[in-house]
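Enquirer: Okay, here's the prediction I keep looking at, along with the sequence it came from:
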Amino acid sequence: MTKTQPNTDVNAEKSVLGAMLINPDAIPAVLEHTQPADMWQPRHATIMEATIHAWGNGLQVDPLVVAGEMDKAGTLEGVGGSTYLLDLVQASPTTANVAYHARRLADLALKRRVESAGTELRQLATTGGEADDILNRAQELIGGITRPNSQAIKRAADSLETVMADMEAVSRGEQTAGTPQPTGFPALDDVLNGGLRGGQMVIVAARPGVGKTVLSTDIARHVAITNNTPALIFSLEMNNAELVQRILAAESSVPIKDMRTGTFTSRTAWADIHRAADNIDAAPLYLDDAPNLNIMEIRAKARRLANQRKLGLIVVDYLQLLSSTGRVENRQQEVAQFSRQLKLLAKELDVPVIAVSQLNRGVETRGDDAKPRLSDLRESGSLEQDADIVMLIDRPDSKDPDHERAGEADIIIAKHRGGALATVELAHQMHMGRFSTMLGIAM
């Protein structure tokens, strides 16, 4: 007597395949719930792939057509020949319950993936590996367990009530799930249709020393201190003490140099510093300066905090300092992986994620008056592809201290998915680690 393998149902696999071969209309119903990788028997996965391929190419699917396609591909003999395809049809005289069987196969496959991950985790736990490495692998394993998207297609009218309710709430000044997160710069918010939204990945990029960290921290400071909404900064370049000192300077209007030397030019400096410190103390602003952070650690830490508090913003400063969890062929591929993972994190937690990034030297070779552009994003075109918004910072006085626009900065909205492109003029006060508002937008 054959022993049954846990979390498998070979008869259900045969029933699904037979239904697909009998009636092509069953194929989309199956694909809403399961996929070839969910099949326990390898030959069933091969048959399902061939059936889907034939259907996708517009062929009228039946056992003979699929057998012919598999024969051309050299896979027919390995699954038992055309005779086995006919056996599958005989094993499934009806297609009435195909969706039920497809859902069951997806559920069983999910359980097998969990079981497989658990087996690997037990093996890892008994090895002499580093605990942190084991934890990272565990998070990667669990995070990789997914099922096909089985959410049903809906009429637009099904979401109309939610959209109307959100619009009415916004008109009353109430917060909703789709309410944008203001950046603290009204001119920038106007261009961004109110601010940053959940699910968006935002690139803030500039050459070194121009102010990409300052702008990103300014936005996080506004979200946490002014809006009292949790914001999380992963700082791979500065430690927490350095970052807090910059935030304290920006919030108090006391120059960073004065704080470091203890020589204050304002008689109210200490009072301003204590007021700012109280604001920071009360704010839901979270910092992580762990060295050599990798993308899986960032996702895991962000998830844990999001389970406790509804996050309003995540900042990763900066992208090129992230370390990889595995072997990659080249740096471009590695940065592309980081970019995609941050975009998935933004969607998963429904929070805007700002990824700070370097620009390459191309902008400098074009002359002092050259403006940065999308092609200057360093190391990976995937940043441009994955990002919903790309902000490029240009400070004329970073190249020429005596420039007529000294003290000013242009925030160039070089990409804005679903919105306008523009250049927003801000003032900068780098000695206090902040940007500030200027009137007017240069289109």
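Expert: Alright, I've got the coordinates. Numbering: from 1, shown residues only.

Enquirer: When you work out contacts or count neighbours from here on, use the C-alpha atoms and nothing else.
Expert: OK.

Enquirer: Just the buried positions in stretch 395-408, please.
Expert: 395, 396, 397, 398, 407, 408 (16 or more other Cα atoms under 10 Å).

Enquirer: scratch that, stretch 280-298 is what I was asking about
Expert: In stretch 280-298, counting by 16+ other Cα under 10 Å, buried: 280, 283-285, 287-289, 293-298.

Enquirer: again with stretch 310-329
Expert: Buried residues in stretch 310-329 (16+ other Cα under 10 Å): 311-325.

Enquirer: Show me the residue at the heart of this protein, geometrically.
Expert: residue 343 (2.0 Å; Cα atoms, centre = their mean).

Enquirer: Please enumerate the strands of the stretch 201-350 of the chain.
Expert: 201-206, 231-235, 285-288, 313-317 (DSSP state E, counting those that start in this stretch).

Enquirer: can I get the ones you listed in CSV with distance to residue 304?
Expert: Shown next, in CSV, are those (distance: least, Cα to Cα, whole Å):
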stretch, distance to residue 304
strand 201-206, 20
strand 231-235, 12
strand 285-288, 12
strand 313-317, 13
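
Enquirer: mind checking which of those strands is nearest residue 66?
Expert: strand 201-206 (43.0 Å; Cα to Cα).

Enquirer: contacting residues around the closest one?
Expert: Under the criterion Cα atoms under 8 Å, 6 or more residues apart in numbering, residues 212, 216, 342-343, 346, 352-359, 372, 377, 383, 386-394 lie in contact with strand 201-206.

Enquirer: try 6 Å this time
Expert: The contact list for strand 201-206 (Cα atoms under 6 Å, 6 or more residues apart in numbering) reads 212, 343, 352-359, 387-393.

Enquirer: Of these, keep whichever come out buried.
Expert: In the contacts of strand 201-206, the ones that pass as buried (16+ other Cα under 10 Å) are 212, 343, 352-359, 387-393.

Enquirer: which residues in the stretch 101-250 of the chain form helices?
Expert: For the stretch 101-250 of the chain, the helices defined by DSSP state H, counting those that start in this stretch cover 131-143, 157-171, 186-191, 212-221, 240-252.

Enquirer: can you list these in TSV and add distance to residue 92?
Expert: What follows is the helices of the stretch 101-250 of the chain, written out as TSV (distance: least, Cα to Cα, whole Å):
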stretch	distance to residue 92
helix 131-143	35
helix 157-171	35
helix 186-191	58
helix 212-221	58
helix 240-252	63
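
Enquirer: try this one next to it:
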Amino acid sequence: MNIEKMYNLDAEKNVLSSIFMNNDSICEVIDLIKAEDFYSSNNKIIYKNLVEMQDKRIPIDIVTFCDRMGETLKEIGGVSYITEIINSSITATNIKRYGQIVKEKSNYRELMKIFENSMEKLKKAEDSTDEVIDYAQNSLMKLDSSEVKDTGEMLPIMDKYMDTLQARYEKGEAVQGVKTGYKSLDKTLGGLQKEDLVILAARPSMGKTSTALNIILNSVFKEKAKVAFFNLEMGPIQIIDRVLSIHTAIPMDKIKKADLTDKQWCAVTKSAAIFAGSNMKIYNRIYKINLIKSECRKLKIKEGLDIVVIDHLQLIEGVKGAENRNVEVSKITRELKLMAKELDVTVLLLSQLSRAPEARSEDHRPRLSDLRESGSIEQDADVVMLLYRDDYYDKDCEEKGIIECIVAKNRNGELGTVRFRWLPEIQRIWALNT
């Protein structure tokens, strides 16, 4: 092992020396390094106390520092060590560079620790390989994000806001998010917004997968969005049957049976080729929340990612140790909301509803309280859309094939209902609202 990569005591001393020489220079490194980043235990204590003195506006010099330390001064080398530190540098102008060296060495040690811990976990064989991979990836993500400081200062916040405002102006549209392809829905939601957790919930066979697929395909082909679809409910062949039926307007039953005319064969072949080269990825064998997050992180870094779709919540496997399924679901939705923020993506999460709508004697329209295993679904979600079809409950109703998309929660926009015409034969939906 190359010891020189593990630490640099000269850089540590020069950071401390610079602060003694110019108290204001601490501002150059206070957001860059923490006391834990120092290798020397003495230097950790000295830096921690210098930061505390700066916070309390106590002037820093050898006298005030030694007075603050009192009897504990001996434990860190006494006055002689403080004098040695002060004399180790002749200028404070390079403190930021010294701080960067200290941080680099700290990151190296932390990386070694992550890999050593991962190896130890593998040797003990108490955790699955998936859990070890998740530990390593999460640790690396935390290490990577540890240098990103949220200072709370208004200047960078306003700079980012003005950039966003300028982008809105240049786009010149009311809909600022990724368009769903349905004007009435986009008007209500403002499009699919980055960092949002969007819930699309319904009773079984209500049309939620079809609705989600239509939105996905519109975003991929009209908006050029990059989409990851985690299909937990169906096999890959079943989902492709639906996708091609929507795209070609050929009845899904004909595609399933391969009962196609020459013209339809040509259309299906062409459509399949288009999807093969599209920005859409479909995953059929990833059920665990940690693996979903891991795959999304890799996609974001390697290829970019705009929308994550998961069908559906009740099939996601959570982390170990949850007291019950409600607690597990709460943890899953919280993790997905945090992932949306971390990766700057929209998460469209499909979910089942409880049987409560059937139990109501008159109006079977779903409510937020009907979210199955609700936990914190409603709390974590930015948008909740509930689907309802009258002909689901009344086979003799006048309006058949009408889906009501009830926007029951919209943290940053309007509530309302958007009506769709649904043709299950080809899995397509059309918005009826003007």
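Expert: Looks like it arrived, so ask away. None of these values were measured; they are calculated from a predicted model.

Enquirer: need the contact list for the equivalent of residue 231 of the first structure over in the second structure.
Expert: Aligned by TM-score structural alignment, residue 231 of the first structure pairs with residue 227 of the second structure. Counting by Cα under 6 Å, 6+ apart, residue 227 of the second structure makes contact with 280, 307, 308.

Enquirer: what's the distance between residue 227 of the second structure and residue 399 of the second structure?
Expert: Separation of residue 227 of the second structure from residue 399 of the second structure (Cα to Cα, to the nearest Å) stands at 33 Å.

Enquirer: Equivalent analysis for residue 326 of the second structure, please.
Expert: 36 Å.

Enquirer: Highest mean neighbour count out of the helices of the stretch 101-250 of the first structure?
Expert: helix 212-221 (a mean of 24; mean count of other Cα atoms under 10 Å).

Enquirer: quick one: that one to strand 313-317, angle?
Expert: 160 degrees (axes from the mean of the first three to the mean of the last three Cα atoms, to 10 degrees).

Enquirer: State the span of the second structure onto which helix 212-221 of the first structure is aligned.
Expert: Against the second structure, helix 212-221 of the first structure falls on residues 208-217 (TM-score structural alignment).

Enquirer: Any chance you could list what contacts that stretch?
Expert: So stretch 208-217 of the second structure is contacted by 180, 427 (Cα under 6 Å, 6+ apart).

Enquirer: quick one on the thing from earlier: in helices, which of the buried ones among the contacts of strand 201-206 of the first structure fall?
Expert: Using DSSP state H, the subset of these located in helices is 212, 343.

Enquirer: taking the buried ones among the contacts of strand 201-206 of the first structure one by one, which sit in strands?
Expert: Among those, the residues falling in strands (DSSP state E) are 353, 354, 355, 356, 357, 358, 389, 390, 391, 392, 393.

Enquirer: Now for the counterpart of the fourth one in the second structure: which residues touch it?
Expert: Read that as residue 356 of the first structure. Residue 356 of the first structure maps onto residue 350 of the second structure when the alignment is built from TM-score structural alignment. Going by Cα under 6 Å, 6+ apart, residue 350 of the second structure touches 199, 200, 201, 311, 312.

Enquirer: for residue 148 of the first structure, same thing?
Expert: Per Cα under 6 Å, 6+ apart, neighbours of residue 148 of the first structure: none.

Enquirer: Likewise for residue 219 of the second structure?
Expert: Applying Cα under 6 Å, 6+ apart, the residues contacting residue 219 of the second structure are 180, 225.

Enquirer: Would you quantify the distance from it to residue 207 of the second structure?
Expert: 19 Å.

Enquirer: Quick one: map residue 413 of the first structure onto the second structure.
Expert: Residue 413 of the first structure maps onto residue 407 in the second structure, by TM-score structural alignment.

Enquirer: Go ahead and confirm its match touches residue 416.
Expert: Yes - if you go by Cα atoms under 6 Å, residue 407 of the second structure and residue 416 touch, sitting 5.3 Å apart.

Enquirer: neighbour-wise, which of those two wins?
Expert: residue 407 (23 against 16; other Cα atoms under 10 Å).

Enquirer: which SS class is that one?
Expert: Under the three-state scheme (DSSP: H, G, I helix; E, B strand; the rest coil), residue 407 of the second structure adopts strand.

Enquirer: name the element residue 424 of the first structure belongs to?
Expert: strand 422-429 (DSSP states H and E).

Enquirer: how about that strand, aligned to which bit of the second structure?
Expert: Taking TM-score structural alignment, strand 422-429 of the first structure hits residues 416-423 over in the second structure.

Enquirer: Repeat that for stretch 247-256 of the first structure.
Expert: Counting by TM-score structural alignment, stretch 247-256 of the first structure corresponds to residues 243-252.

Enquirer: what residues does that stretch touch?
Expert: Taking Cα under 6 Å, 6+ apart as the rule, stretch 243-252 of the second structure contacts 425, 426, 427, 428.

Enquirer: and the residue nearest to the first one when sequence neighbours are not counted, how many residues sit next to it?
Expert: Of all residues not flanking residue 425 of the second structure in the chain, residue 251 sits nearest, at 5.1 Å (Cα to Cα, 6 or more residues apart in numbering). Other residues lying near residue 251 of the second structure total 20 when counted by other Cα under 10 Å.

Enquirer: where's residue 251 of the second structure relative to residue 86 of the second structure, distance?
Expert: Applying Cα to Cα to residue 251 of the second structure and residue 86 of the second structure gives a distance of 80 Å.

Enquirer: what does residue 287 of the second structure give?
Expert: As judged by Cα to Cα, residue 287 of the second structure and residue 86 of the second structure stand 57 Å apart.

Enquirer: got it, and residue 150 of the second structure?
Expert: Taken as Cα to Cα, the span from residue 150 of the second structure to residue 86 of the second structure is 31 Å.

Enquirer: cool, and residue 254 of the second structure?
Expert: 82 Å.

Enquirer: Between these two, which has more neighbouring residues?
Expert: residue 86 (21 against 16).

Enquirer: The more buried one contacts residue 15, doesn't it?
Expert: No - the pair residue 86 of the second structure / residue 15 is not scored as a contact, 9.8 Å apart, by Cα under 6 Å.

Enquirer: ok, so of the buried residues of stretch 395-408 of the first structure, who is nearest residue 245 of the first structure?
Expert: The nearest one, if we look at these relative to residue 245 of the first structure and count by Cα to Cα, is residue 407, at 21.6 Å.
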